[in-house]
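Novice: Only the shape, not the letters, is given here:
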């Protein structure tokens, strides 16, 4: 049975790792919007050319062009046994268009996996990174502290800094924006009985096991 899947989750929820596991286990392509946008523009597909025109002007690519690029990708032969969407849809309108597209191509979604993690945990995960000023070695408050506190393992330097992207306030704002975007999609897929929520604050192996259980039950 084909596996037409959508993977959802806030930044830091561990989607990348789980996407790799799903793609490897089921042999389906990982369709990440960033990747397919770049590919469509490079190959100058009809929708890729349109997208490039908006990007060159510094404008947001409208939904119909974004959906067109996804449709071009879903028509490719490697999706015949399924696909894993990641980063699309981002809006309710895109979600509705995806339903229409799935119907038209006979590739409707079978399941939406939502990796759910408490935003406070995500702030700790995402804002924990710090960098050695001397050599650029990266560390993490939770996962990778220097062997000797305050001393870089790599060069012995004592000065560290944090990128502005990794500062807690920046991270909180990013999560807030993503949460506001995701909530209507979670409701939409819940009403369609496609939503499967997995607790993402467990260890990675247990998250993988839970996802595998859901996907096995689809057969």
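Specialist: Perfect, I can see it now. For clarity, every value in this text was computed on a predicted model and none was experimentally measured. Residues are numbered from 1 along each chain as shown.
Novice: use CA for all of it now, contacts and neighbours both
Specialist: OK.
Novice: I'd like to know how many residues surround the residue nearest to residue 73 when sequence neighbours are not counted.
Specialist: Distances taken as Cα to Cα, 6 or more residues apart in numbering place residue 36 nearest to residue 73, at 7.3 Å, with adjacent residues excluded. By other Cα atoms under 10 Å, the residues close to residue 36 number 18.
Novice: Show me the strands in this structure, by range?
Specialist: Applying DSSP state E to the chain gives strands spanning 3-9, 30-32, 82-86, 111-116, 129-132, 138-140, 160-161, 195-199.
Novice: Count residues in the vicinity of residue 185, would you?
Specialist: For residue 185, using other Cα under 10 Å, the count is 21.
Novice: Touching, it and residue 94? I think so.
Specialist: No - the criterion here is Cα atoms under 8 Å, and residue 185 misses it with residue 94 at 9.7 Å.
Novice: Tell me who's in contact with residue 20.
Specialist: If you count contacts by Cα atoms under 8 Å, 6 or more residues apart in numbering, residue 20 has none.
Novice: Residue 116 reaches residue 11, doesn't it?
Specialist: No - here residue 116 lies out of contact with residue 11, judged by Cα under 8 Å, at a distance of 10.5 Å.
Novice: Presented hereafter is structure B, for comparison with structure A:
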């Protein structure tokens, strides 16, 4: 099963990705983890990413795409994966299609974890991180909506929307129900 998980910051994608990955026996691949791993190991891609990160800039699509491509080539991702944080834009979605086409693979679904803004703001403020001010959180929500609307339209035929309010278990159950008809979900 090849899945992309999307949702606003605070919707619980990371938590759900870990649980769903265990359930289906496929790796949860987070771009944040890929950045940290490549930077900490001093890989050429990590060194390139670090230059942008240290300058407070976004890592360019070609660097992120190369990290994702290399990760998807690892043996544990051959049976499937859950991508969290990639693609974020339609351009990155095209890059992912190209990456998968090399092996004849396609995405099975894009799972959108949908939660009202006031809920995700409350969740993120509850984390107590210094950078999680309400103003910063709301700005991240706006950026997410601006970037994600075109992405949802791009993937319209394979988007499965999961209501991401409730307990972790309730949300997981909804996600499993949404995925139940896909190959490999049994």
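Specialist: Sure thing, it's come through. Bear in mind the structure is a predicted one, so any value in this text is a computation, not a measurement.
Novice: Superposing both, give me the TM-score.
Specialist: Their TM-score after superposition, calculated using TM-score structural alignment, normalised by the length of structure 2, is reported as 0.87; 183 aligned residues with a Cα RMSD of 2.1 Å.
Novice: Would you state the helices of structure 2 in chain order?
Specialist: In structure 2, the segments counted as helices under DSSP state H are 13-24, 31-40, 44-54, 61-72, 90-101, 117-125, 134-154, 168-179.
Novice: Packing partners of the second one?
Specialist: So that's helix 31-40 of structure 2. Applying 3 or more Cα pairs under 8 Å, 6 or more residues apart in numbering; DSSP states H and E, one finds that helix 31-40 of structure 2 makes contact with helix 44-54, helix 61-72.
Novice: any chance of the ones you listed in a markdown table, with distance to residue 147 of structure 2 and mean neighbour count too?
Specialist: A markdown table is the format used below for the helices and strands packed on helix 31-40 of structure 2 (distance: least, Cα to Cα, whole Å; neighbours: other Cα atoms under 10 Å):
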| stretch | distance to residue 147 of structure 2 | mean neighbour count |
| --- | --- | --- |
| helix 44-54 | 20 | 16 |
| helix 61-72 | 14 | 16 |
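Novice: And these: which comes nearest residue 25 of structure 2?
Specialist: Closest to residue 25 of structure 2 of the helices and strands packed on helix 31-40 of structure 2 is helix 61-72 (Cα to Cα; 14.8 Å).
Novice: Give the aligned equivalent of residue 189 of structure 1 in structure 2.
Specialist: Using TM-score structural alignment as the criterion, the counterpart of residue 189 of structure 1 in structure 2 is residue 155.
Novice: now its match: how far from residue 57 of structure 2?
Specialist: Using Cα to Cα, to the nearest Å, residue 155 of structure 2 is found at 27 Å from residue 57 of structure 2.
Novice: Looking at these two now, which is surrounded by more residues?
Specialist: Higher neighbour count among residue 155 of structure 2 and residue 57: residue 155, with 15 against 11, using other Cα under 10 Å.
Novice: ok, now which ones touch the residue lying closest to the more buried one once chain neighbours are set aside?
Specialist: Distances taken as Cα to Cα, 6+ apart put residue 110 closest to residue 155 of structure 2, at 7.1 Å, once the chain neighbours are dropped. Contact analysis of residue 110 of structure 2 by Cα under 8 Å, 6+ apart lists 3-6, 155, 158-160.
Novice: Translate residue 110 of structure 2 into the numbering of structure 1.
Specialist: Match for residue 110 of structure 2 (TM-score structural alignment): residue 112.
Novice: Next one: that match from residue 63 of structure 1, what distance?
Specialist: Per Cα to Cα, residue 112 of structure 1 is found 20 Å from residue 63 of structure 1.
Novice: Ok, residue 17 of structure 1 next?
Specialist: 28 Å.
Novice: repeat for residue 77 of structure 1
Specialist: Taking Cα to Cα, one finds residue 77 of structure 1 at 24 Å from residue 63 of structure 1.
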